[in-house]
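J.: Pasting the sequence and the predicted model now:
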Amino acid sequence: MLFDLPDPETLYAALLSRNETFDGQAFVCVSSTGIFCRLTYPARKPKREHCTFFQTIGECLNAGFRPCKRCHPLQASALADPSISALLHSLEAQPDRRWSEGHIVKMGYDPSTIRRSFKRQFGMTFLEMARQRRIREGFETLAGGGKVITAQHEASFDSASAFRTAFARLLGCLPSELRPNKLLQATWIPTPLGGMIAVSSRSHLHLLEFLDRKALPAELKRLHTTSNGEIGIGRLPPSEQAKSELEAYFSARSDSFQTPLALNATPFTRLVWNALQTIPAGETRSYSDIARQIGHPSAVRAVARANGANQIALMIPCHRVIGANGSLTGYGGGLWRKQRLIEIERQLKIPKINQNT
């Protein structure tokens, strides 16, 4: 990048004063509304704890935030490419359309060119952008207590079966089963590294995973089975606490997670997970380090399996475990995300050092 993003406090001050210095070079994502804006946005300013700042629009979209309809943060990229402008305008004008490459061709554009243009400007294709918007709007309707048919309509699916299929792929069960009065309830949490699904009971958090984790559908199916089908969509106190703590974590205000966790696993796996929680933010350990710590120095592979079985990301920090040679090794949320989390946590340590000097 040619531009180094200033610290969050500087950017928040620019947001409050509507300073044009960083306009177009940084954007603010507001967790309380789920939207992202220019720093010169003229409306009432959000609280600092609700703000996360990104350098690119693509990062905002990938984190699950919607563009503001008042300050139009996509406008500059749209003006740079007439085809992008036309497609974004069509997406806003026809929210009920289920977009396909055929629609792009009918508008006179080459699908491969459009894919490259959107990927270059936003980090995702036009069809991915349209589908992400539909899925999110449907999920939020259900999480707010809305009916499946309402969610289907707001997500712009042609039929209830199409909507059910999309949710079955994402969550591992049908939306008709996701009623808000169930024992376990799932909700959507936007983060700077992508949207997350949190599942909790009234007392404990049972799952916290990034939406694009391949194992997510299987994990949700297991929860659905072990709870005898008692999994729905809604917001419960542990999920709300997790959302608040994640906001503090990503804004570099705290590396402490106090949300009560449900550790549903074998005694050995729980032993590994407990050891993971003792790794300080900004530091890493190898699988062999963990094996020695729990008193099973030869159980390195078993430790790796237990690490991979973790379904409460970040709060049980399996991303802090690396290979003996220093390599990142596997991570269900993606190696790029693991690297970014380690970088974020190293930054989290800086204020603590400064305070002691």
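T.: Sure thing, it's come through.
J.: Every contact and neighbour count from this point should use C-alpha atoms.
T.: OK.
J.: For F139, give its distance to N62.
T.: Computed as Cα to Cα, to the nearest Å, the F139 to N62 distance reads 16 Å.
J.: Tell me which of those two has more neighbours.
T.: For F139 versus N62, neighbours defined as other Cα atoms under 10 Å are more numerous around F139 (24 against 20).
J.: which ones are touching the closest residue to the more buried one other than its chain neighbours?
T.: Spatially, and ignoring its direct neighbours in sequence, F139 is nearest to A151 (7.0 Å; Cα to Cα, 6 or more residues apart in numbering). A151 sits next to E137, G138, F139, E140, T141, L142 when contact means Cα atoms under 8 Å, 6 or more residues apart in numbering.
J.: If we use 10 Å, what do you get?
T.: Listed by Cα atoms under 10 Å, 6 or more residues apart in numbering, the contact set of A151 reads 134-145, 157, 160, 163, 175.
J.: Pasting the second one now:
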Amino acid sequence: MSYHLAPAPMPPPTESALPSRDAMMRAFYARDSAAEGIFLVGVHTTGIFCRPTCGARKPKPENISFYANPSEALHAGFRPCKLCKPIDRELPPPPLVIQLREAVEADPTGRITEKELAARGIDPSTARRQFRRYYGMTFQAYARARRMGLALREVGHHGNVTEAQFAQGFESASGFREAVRRLFGAAPRDAAATRRVLFAERFTTPLGRMLALADDEGLHVLDFVDRRGLERKLITLRERLKVTVVPGSHPTLTAAASQLAEYFAGRRTTFDLPLAPTGTPFEQVAWAHLRTIGPAETQSYSQMASALGRPGASRAVGRANGMNYISIIIPCHRVIAADGKLTGYGGGLWRKQWLLDHERRLAVSAPA
């Protein structure tokens, strides 16, 4: 299963929250043009996402999900519909953008490095610039979202949707299986037979979807699925601990979902969960210190370095905070620049600002 901690994820401040599911359902089945730009529709039986006005045959209501933007849909494991082209603007995409997108769909679980782009006669900086200009994200971010989305579709479904149904939406019929194997270490069916596993769940929060991994040792990962570097962290963690990640429930994940829900609802500011972060000795010390910074409080990187007995090691502190993949609970969002500005948050500065504002509001409203 997956946990929903809020009615709908909250996108960055420049975007509006989603309407109610009933309203979006009515608009989708009516192909209401007024809904264009407000939401996108993911179809579970085909693995594609569409515009509200897509002319394809309408799926059953139980087989659709709604998303605020293409990034959400991609990270949920869907690919763009070829009929309604939900990520295209009014003007057709440049030929280079089409070429790059088709390269991803030919092997959605693979990686196309800058070196490989150059070997194809494509300047990496040009690819990055054109893709960002047209889609609002870099080419590598798009490719990473497709890889992560394919693998994470298994998390939260637990086999309720067959591999064959997943594969209907892929250019490569083995795409889903290969994505899971590369990220989690085994094919979906084989993973269950592994002796030691980390169990994975997806949580839907007001700040977007998060991935959580835990076992009897505690919570190993809790981070936003669109965070850059999360994919590499999962692979490194799997290799270092000699484990396989499988979709499944665990008491620590259940407790994490409950406590996160209370945090976002304003009923909790601290957490009582067993944690098992993997890092260097210095990173472990830094992360332990982060948990001593109270809600609605902040420290600068230099203040944190001094507290750790390493004055002048602000950069080392920043790197340690950047390697924290247990967001919110290990509150690296409470560390800011000496001048008060927000810097260096893997989940995005808009999330860091939201978390700090949320905790300050709770502090003000708390009874004396």
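T.: In hand now; what should we look at? Note that the coordinates shown come from a computational prediction; the quantities given were computed from them, not determined experimentally.
J.: So after superposing, what's the score?
T.: Overlay of the two chains. TM-score (TM-score structural alignment, normalised by the length of structure 1): 0.66; 288 aligned residues with a Cα RMSD of 4.3 Å.
J.: any idea which element the residue nearest to F139 of structure 1 lies in?
T.: helix 148-154 (DSSP states H and E).
J.: so who does the equivalent of E231 of structure 2 over in structure 1 touch?
T.: E231 of structure 2 maps onto P217 of structure 1 when the alignment is built from TM-score structural alignment. Going by Cα under 10 Å, 6+ apart, P217 of structure 1 touches F167, A168, R169, L170, L171, G172, C173, L211, L223.
J.: out of these, who's nearest C318 of structure 1?
T.: Set against C318 of structure 1, the nearest of the contacts of P217 of structure 1 by Cα to Cα is L211 (16.9 Å).
J.: Count the neighbours of the closest one for me.
T.: Counted with other Cα under 10 Å, residues neighbouring L211 of structure 1 total 21.
J.: ok, for it, nearest residue in space, not its chain neighbours?
T.: In space, and not counting its chain neighbours, L211 of structure 1 is closest to M196: 5.2 Å by Cα to Cα, 6+ apart.
J.: what residue of structure 2 matches up with the one you found?
T.: Match for M196 of structure 1 (TM-score structural alignment): M210.
J.: Where do the helices of the stretch 101-250 of structure 1 begin and end?
T.: With DSSP state H, counting those that start in this stretch applied, the stretch 101-250 of structure 1 shows helices at 101-106, 111-122, 126-143, 148-154, 160-171, 216-226, 237-250, listed in chain order.
J.: ok, and for the fourth one, which residues are buried?
T.: The reference is to helix 148-154 of structure 1. Across helix 148-154 of structure 1, burial judged by 16 or more other Cα atoms under 10 Å covers V148, I149, A151, Q152, H153, E154.
J.: try the first one
T.: Along helix 101-106 of structure 1, the positions that meet the burial threshold by neighbour count (16+ other Cα under 10 Å) are E101, I104.
J.: swap in the last one?
T.: Within helix 237-250 of structure 1, the residues that count as buried by 16+ other Cα under 10 Å are 238-250.
J.: Same list (the residues you listed) but as a markdown table, adding distance to I189 of structure 1.
T.: Listed next are the buried residues of helix 237-250 of structure 1 as a markdown table, based on distance: Cα to Cα, whole Å:
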| residue | distance to I189 of structure 1 |
| --- | --- |
| P238 | 12 |
| S239 | 9 |
| E240 | 9 |
| Q241 | 11 |
| A242 | 9 |
| K243 | 6 |
| S244 | 10 |
| E245 | 11 |
| L246 | 9 |
| E247 | 10 |
| A248 | 13 |
| Y249 | 13 |
| F250 | 12 |
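J.: Can you spell out the matching residue range in structure 1 for the helix ranked longest in structure 2?
T.: Longest helix in structure 2 by number of residues (criterion: DSSP state H): helix 349-365. Aligned using TM-score structural alignment, helix 349-365 of structure 2 spans residues 335-351 in structure 1.
J.: quick one: contacts of that stretch?
T.: Taking Cα under 10 Å, 6+ apart as the rule, stretch 335-351 of structure 1 contacts 193-194, 210, 249-255, 280-284, 314, 317-322, 328-332.
J.: Kindly recompute the last result at 6 Å.
T.: A252, A281, G282, H319 (Cα atoms under 6 Å, 6 or more residues apart in numbering).
J.: Ok, stretch 110-120 of structure 1 next?
T.: In contact with stretch 110-120 of structure 1 (Cα under 6 Å, 6+ apart) are residues T125.
J.: which parts of it are buried?
T.: P111, I114, R115, S117, F118.
J.: cool, and stretch 161-177 of structure 1?
T.: Across stretch 161-177 of structure 1, burial judged by 16+ other Cα under 10 Å covers F163, R164, T165, A166, F167, L170, L171, G172, C173, L174, P175.
J.: Stretch 190-210 of structure 1 too?
T.: Result for stretch 190-210 of structure 1 [16+ other Cα under 10 Å]: buried residues 190-201, 204-210.
J.: List the neighbours of that stretch that are in contact with it.
T.: With contact meaning Cα under 6 Å, 6+ apart, stretch 190-210 of structure 1 is reached by 62-64, 183-189, 211, 236, 238, 260-262, 311-313.
J.: Figure out the length between the terminal residues of it.
T.: Start-to-end span of stretch 190-210 of structure 1 (Cα to Cα) is 9 Å.
J.: before we move on, what about stretch 265-272 of structure 2?
T.: First residue to last in stretch 265-272 of structure 2 (Cα to Cα) measures 17 Å.
J.: which outside residues touch that stretch?
T.: Residues from elsewhere that reach stretch 265-272 of structure 2 (Cα under 6 Å, 6+ apart): E262, Y263.
J.: run the last query once more with 10 Å
T.: 5-6, 206, 255-256, 259-263, 291, 294-296, 328-331, 358-359, 361-363, 365-366.
J.: just the buried members of the contacts of stretch 190-210 of structure 1?
T.: By 16+ other Cα under 10 Å, the contacts of stretch 190-210 of structure 1 give 62-64, 184-189, 211, 236, 238, 260-261, 311-313 as buried.
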